[in-house]
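Trainee: Have a look; sequence and predicted model below, questions after that.
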Amino acid sequence: MEALSGILYPYKDLIGSIAGIVTIGQMFSGTFMCYDMYKQGDTGGMGVMPFLGGFIMGVLNLKYGYMIRDDTMILVNFVGLALSIIYLMVYFNYAQDKVTVWAKMGLGGAFAAAVIAYSEMEDPKVVEHRFGLILTAFMFWLIASPLFGLSDIIKNKSTEGLPFPMIFSGTIVTFMWLLYGVVLKNQFIVVSRRRGRSRPFNLSVP
């Protein structure tokens, strides 16, 4: 990675700008899902986790961006967090079981708050590394979450619960952030991008 980082470093700002632009563009892929909910008048079998996961990742990645003092990450995740909140509001509006959705949103918010609180109390010498570990672990869980409903997808022979626009755009976005992680020599960005190419939802980036 050292050699590749040295080759790419002169293009750091360009790679970061492209990664930021394609990511912000991908963030708007959630509007397709919201439009489908508007036309159907309900969530169409889509779970809340794609939107809730985007919200949590937005919060945590924004914090991580401040930790490593990277302006590109801060800007992208700020926009992603704002859009995630809008998407959650739309989803909640069309959800039939609002109590369950509200409970999941509460748990997600509590988890994000707990991690942020931990980062404020942890030793500054180790907090960046440990926060990165938590962030990466949560991302791996998000990546694996669609597999939890794999049996239903096979049984119903329907992929309605898998948002193709976000899967496709997420592949492009994760590749750009993989390059950016190599340039920054940041192992957490590199690892999460390698694992994140199949993510069904990727509103925010590490």
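Mentor: Yep, that arrived.
Trainee: alpha carbons only for contacts and neighbour counts from here, please
Mentor: Will do.
Trainee: Show me the helices in the chain, by range?
Mentor: Assigned helices in the chain, in chain order: 2-8, 12-27, 30-40, 49-68, 71-94, 98-121, 124-144, 150-156, 164-184, 187-195 (criterion: DSSP state H).
Trainee: With distance to Phe201 and mean neighbour count added, can I get the ones you listed in a markdown table?
Mentor: As requested, the helices of the chain are arranged in a markdown table below (distance: least, CA to CA, whole Å; neighbours: other CA atoms under 10 Å):
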| stretch | distance to Phe201 | mean neighbour count |
| --- | --- | --- |
| helix 2-8 | 27 | 13 |
| helix 12-27 | 9 | 19 |
| helix 30-40 | 9 | 16 |
| helix 49-68 | 6 | 22 |
| helix 71-94 | 11 | 20 |
| helix 98-121 | 16 | 14 |
| helix 124-144 | 8 | 16 |
| helix 150-156 | 16 | 12 |
| helix 164-184 | 5 | 21 |
| helix 187-195 | 13 | 20 |
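Trainee: okay, pairing it with this:
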Amino acid sequence: MAMTRESWAFVFGIIGNIISFAVFLSPLPTFYVIFKKKSAEGFQALPYVVALFSAMLWIYYAFVKRESALLLITINTFGIVVESAYIIMFLIYAPKKQRLSTIKLLLLLNVFGFGAMLLSTLYLSKGAKRLAIIGWICLVFNISVFAAPLFVISKVIRSRSVEYMPFFLSFFLTINAVMWFFYGLLLRDYYVALPNTLGFVFGIIQMVVYLIYRNATPVVEAPMKGQELSGGHIIDVVKIGTDPNRAGGGAGSKV
């Protein structure tokens, strides 16, 4: 029996869930370092706060949509739990100044920002119009996050070093974008499909840049210690120990 469009969408959504689960968990090495050092100094909470906000947006969208939204709910529920755990751990080990700035950011974006969006869409719109407004908010926010790899790509080109852009991370994030693109396309949910088109394009660009510069002679620069957003996905760049050639990182992603 031929598979229906909805059946194919379910297959792509399941694969997207599996890859996204792995991507959400990939910052664990970073937080292991924080736990061992008992300090989050030099790290930033912004990527995790943004990832949490994105997961909250997609959960809200999925509950308003209802139809064929189960796979959006499962992965973003997991994302909310994981990102919340990361943020709590960061707050425990962060210096006082960073802790206060993180709390302010959480209140501004995840409490007041999300709350204002929630109340305005609940009371000022309804039905298909409400879903469209929420969908556009999710789409625009995800496009802005997906465009962030430009910073990582420019860093690689300037430094002629690919240590900040692991090939397999870029590869799996690209595959993840492809899965969610087809999931959205088959369900005619263009709020999911369109941002992942951009994610796929930037993923291909990242891999091409990696192949160009993988054997290049690096330009000596000041060590980089921080975090960068990559494609709706988060890449943490962390210098470990005293060896300037060792780096550990991770990524967190949602639809």
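Mentor: Sure thing, it's come through. Keep in mind that this is a model prediction, so the values were computed, not measured.
Trainee: Fetch the TM-score of the aligned pair.
Mentor: These two chains, once laid on top of each other, score a TM-score of 0.80 by TM-score structural alignment, normalised by the length of structure 1; 200 aligned residues with a CA RMSD of 3.1 Å.
Trainee: that older thread, can you lay out the helices of structure 1 as TSV showing distance to Leu203 of structure 1?
Mentor: Listed next are those as TSV, based on distance: least, CA to CA, whole Å:
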stretch	distance to Leu203 of structure 1
helix 2-8	25
helix 12-27	5
helix 30-40	8
helix 49-68	5
helix 71-94	6
helix 98-121	16
helix 124-144	12
helix 150-156	22
helix 164-184	9
helix 187-195	13
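Trainee: For Tyr26 of structure 1, give me its contacts.
Mentor: Slight slip there: residue 26 of structure 1 is Gln, not Tyr. For Gln26 of structure 1, the contact set (CA atoms under 8 Å, 6 or more residues apart in numbering) comprises Met166, Ser169, Gly170, Val173, Asn202, Leu203.
Trainee: swap the cut-off to 7 Å and go again
Mentor: When the contact criterion is CA atoms under 7 Å, 6 or more residues apart in numbering, the partners of Gln26 of structure 1 are Ser169, Gly170.
Trainee: roughly how far apart are the aligned partner of it in structure 2 and Leu187 of structure 2?
Mentor: Structural alignment places Gln26 of structure 1 opposite Val23 in structure 2 (criterion: TM-score structural alignment). If you measure Val23 of structure 2 against Leu187 of structure 2 using CA to CA, to the nearest Å, the figure is 24 Å.
Trainee: Then Ile34 of structure 2?
Mentor: The separation that Ile34 of structure 2 has from Leu187 of structure 2, given CA to CA, amounts to 41 Å.
Trainee: With Val11 of structure 2 instead?
Mentor: The span separating Val11 of structure 2 from Leu187 of structure 2 equals 12 Å under the rule CA to CA.
Trainee: Next: Trp180 of structure 2.
Mentor: 11 Å.
Trainee: mind listing what Ala132 of structure 2 touches?
Mentor: For Ala132 of structure 2, the contact set (CA under 7 Å, 6+ apart) is empty.
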